[in-house]
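Engineer: just coords:
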């Protein structure tokens, strides 16, 4: 018996799931095909992590090692729902795992949030990471910018906005992104969080990096650091908060006023409204205060800040998949420990989920390993309910894609593109220069391309 498994989504979640299954103690052989809608694998690590985070980018090396074993077939530039459908998967595989992540912006329901000059963080991240499906240009004409959110994505967005572009040149930042940021007139970026500095979702590493920015002042307000008893107790019981508090306190001791750019933190600030006539002009928020239990309550004090642009960084949201149940409220595939559930809460045979599309956009990239293990355990135990494919032969899938003229790329195609990006980077004294357009990615992944 051989399990023919399809995995849709070649980010960390999908690749880890494949690796775990290959190493899992089981009584059958496996054959795994990985489908990815982009010409390049690695998902969120390639297109969701800021280019100046080489430590996190190092995860790519581990993912590369898994793909390079040769035990997993990669089909890049294949779109689920059009190039290959659920019926196709049932015809050629015993089961499928969806690991499509969450790349859309979560909604922030505020009056005026749709004004010109108001942007989603996910779209901005895709732009500065060179995602092939977003425009090459980004409107960077604002001097005063608000970023709403107190997670790592908010910090990434704020850092990329306020950081001097020349300091990004050693990274894999695409040329169009560098040129766009170079023209930005930004002087002040304001980060807003509804709760206090000891309730942030930042990780210490991300926060510390902000304080290392060249020619950027860190601006904090004394009123935000009059800790209540709940905050003090949180610090004593949480090592991460000890470090975060230490970072904030060190910034409060710094002299400010000499830098050309400033990064402001506003805690206890509940967003109320985005104001403007034809574009964003003002941000209105209500001052909150600790409620004694680790949360906050409103004070009735309304404040305003003149701004030229606003970025909402309040989380990511998954996208529905053709023929697969979807939870519209949470942006995930409904599931029990990775087993997909239908509208009546019954397990859907042969269909599984892992990663952010399974549990929502929470946790660091490393958490996807334990997440994938849970899904794989159910997949192995569910052998009696796998699909019965009519054409499980490995070459049947390639014949199907060829018959539909799908311009797919295999692992060797990705390796050629990888080599091309490294060569472009070497010309500039950098490790890599990312190729941005889909057409260029596909061209450089063809055999014999030396450009």
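Structural biologist: Alright, I've got the coordinates. Note that the structure is predicted; figures quoted are calculated from it, not measured. Residues are numbered from 1 along each chain as shown.

Engineer: only C-alpha atoms for contact and neighbour calcs from this point on.
Structural biologist: Noted.

Engineer: Going along the chain, name the strands of the stretch 201-350 of the chain.
Structural biologist: Using DSSP state E, counting those that start in this stretch, the strands of the stretch 201-350 of the chain run over residues 216-219, 261-266, 269-275, 282-290, 296-306, 309-312, 316-317, 335-336, 339-341, 347-353.

Engineer: Included below, for side-by-side comparison, is a second structure:
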């Protein structure tokens, strides 16, 4: 019995190491690893031992016999990968070099700014060295960044990567200073006074703009804001999301656009079993939205969404997913092309909610007097260049993220990144994640990104390029306390986590997120707090 990978992966590669017959690719060290949309199991080589299932931290691997009808395309994807890529002439697994040790064994303290995947992977790489201790800071009282506030609530398997992060948190030398904002509570220079090095991993918090008239009307939002809203981000719970029109329009064809379309058309009863924030859940339960149109300026062959996400969307049991190629032919090959053509051949059934993937269509202006009332569009294919108005009360732009300037660090306004050399800004100051490379890759991509940055830091330490900071022996918490800032530590986060899970269990949910900053701080000091 063969096993099948059924979703985009965290790229942790635990399953690769666990497999006794080397049937999971691409592996670390092979072309495409960490950039691939997912890993693939060779059905001809798989012996059905199930070792990969135990090792997978996000529950992405299933026996072929237990795939649902909607998951069957993943069986084809796994097999097709090996038809296209032969691995007979490749190194079976990544060669694991001896563990590096620093030339000078003195204690090293590193501050990591940002507790999202990039920051926690950086902490993990650093803590492989017994000389190093790490303090992870974040401006929010909760860690995990986009894994908590960006992954769609119905993607519970992806959220399983929390298990990886919990293991990182439990390593000796790890400490949280949550609820501390660099640039508000202290400067980057002040932080650097306490640590041998600072790695900034603040992501790309802004979104790209459409640049059309009416973009600032109420009801014209970024998908970034909407995702944060329904995921319980404390700073987005007051977001005005008009759901009183039967149609919403999403501009962009990436995975975030598909996530937003799926959540807007989801069955509220199904959403109620996820960790979606309670306020947004109530709003979506009362929503009038019945149709979401996803617009792409180019053709379906150029869409940015990954194949695993498209497979999941196409298999929705209670929503019609249709495709309008906008006058273009679908020329994509393989499973992607087959699925695109299948969606283009479907017809909408009366009375059902629908997601329409519409291509070769460009927004011209957001229309309305005091709020969004429509979207003017035009065709971009030579055969269909006419203008049209789509009636809608909600327009969401999902055309990419953009990094914000980081106080105290240089900034490239065009790229939205901190200029760096493989993560090094200057000796003692480093970056990782989206603020380093731009908004590309998946959660697991941050692992190889962090490895590169930490290697630069260790090289600088060994070369004697990192000076000893003047206040290294002092605890930063004392400085923060003088300013009235009380950081939340690991025990505090564990207390928040327990309380959210306790609240969720009462209503049959995995978690009921606490969304108010004062309530989060109260939970961190509640009776559920334990010594970690």
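Structural biologist: Cool, got the structure. Because the structure is a prediction, the values reported are computed rather than measured.

Engineer: In TSV, list the strands of the stretch 201-350 of structure 1 along with distance to residue 359 of structure 1 and mean neighbour count.
Structural biologist: Shown next, in TSV, are those (distance: least, CA to CA, whole Å; neighbours: other CA atoms under 10 Å):
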stretch	distance to residue 359 of structure 1	mean neighbour count
strand 216-219	35	22
strand 261-266	30	21
strand 269-275	27	21
strand 282-290	30	20
strand 296-306	26	14
strand 309-312	22	25
strand 316-317	11	22
strand 335-336	9	22
strand 339-341	12	24
strand 347-353	9	23
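
Engineer: Just tell me which of those ends up closest to residue 73 of structure 1.
Structural biologist: With CA to CA, the closest approach to residue 73 of structure 1 among the strands of the stretch 201-350 of structure 1 belongs to strand 347-353: 19.0 Å.

Engineer: For residue 391 of structure 2, what is the corresponding residue in structure 1?
Structural biologist: The alignment partner of residue 391 of structure 2 in structure 1, by TM-score structural alignment, is residue 306.

Engineer: contacting residues around that match?
Structural biologist: 144, 281-283 (CA atoms under 8 Å, 6 or more residues apart in numbering).

Engineer: Next, work out how far apart it and residue 108 of structure 1 are.
Structural biologist: As for residue 306 of structure 1, its distance to residue 108 of structure 1 is 19 Å (criterion: CA to CA, to the nearest Å).

Engineer: could the strands of the stretch 201-350 of structure 1 be laid out in JSON lines, adding distance to residue 21 of structure 1?
Structural biologist: Formatted as JSON lines, the strands of the stretch 201-350 of structure 1 follow (distance: least, CA to CA, whole Å):
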{"stretch": "strand 216-219", "distance to residue 21 of structure 1": "47"}
{"stretch": "strand 261-266", "distance to residue 21 of structure 1": "44"}
{"stretch": "strand 269-275", "distance to residue 21 of structure 1": "45"}
{"stretch": "strand 282-290", "distance to residue 21 of structure 1": "47"}
{"stretch": "strand 296-306", "distance to residue 21 of structure 1": "45"}
{"stretch": "strand 309-312", "distance to residue 21 of structure 1": "38"}
{"stretch": "strand 316-317", "distance to residue 21 of structure 1": "27"}
{"stretch": "strand 335-336", "distance to residue 21 of structure 1": "19"}
{"stretch": "strand 339-341", "distance to residue 21 of structure 1": "15"}
{"stretch": "strand 347-353", "distance to residue 21 of structure 1": "13"}
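
Engineer: and residue 18 of structure 1, which of those strands is closest to it?
Structural biologist: strand 347-353 (12.4 Å).

Engineer: can you tell me how far residue 369 of structure 2 sits from residue 397 of structure 2?
Structural biologist: Using CA to CA, residue 369 of structure 2 is found at 19 Å from residue 397 of structure 2.

Engineer: Give the equivalent position in structure 1 for residue 186 of structure 2.
Structural biologist: Using TM-score structural alignment, residue 186 of structure 2 sits opposite residue 84 in structure 1.

Engineer: May I have the secondary structure class of residue 191 of structure 1?
Structural biologist: What DSSP: H, G, I helix; E, B strand; the rest coil gives for residue 191 of structure 1 is strand.

Engineer: Do I have it right that it meets residue 153?
Structural biologist: No - using CA atoms under 8 Å, residue 191 of structure 1 makes no contact with residue 153, being 11.3 Å away.

Engineer: If you tally nearby residues, what's the number for the residue in structure 1 that residue 432 of structure 2 lines up against?
Structural biologist: Aligned counterpart of residue 432 of structure 2 in structure 1: residue 354 (TM-score structural alignment). Other residues lying near residue 354 of structure 1 total 34 when counted by other CA atoms under 10 Å.

Engineer: so residue 354 of structure 1 makes contact with residue 102?
Structural biologist: No - with contact defined as CA under 8 Å, residue 354 of structure 1 and residue 102 do not form a contacting pair (11.4 Å).

Engineer: What's the separation between residue 248 of structure 2 and residue 219 of structure 2?
Structural biologist: 10 Å.

Engineer: what do you get for residue 369 of structure 2?
Structural biologist: Going from residue 369 of structure 2 to residue 219 of structure 2 by CA to CA gives 11 Å.

Engineer: next one: residue 77 of structure 2
Structural biologist: 39 Å.

Engineer: Likewise for residue 229 of structure 2?
Structural biologist: Taking CA to CA, one finds residue 229 of structure 2 at 14 Å from residue 219 of structure 2.
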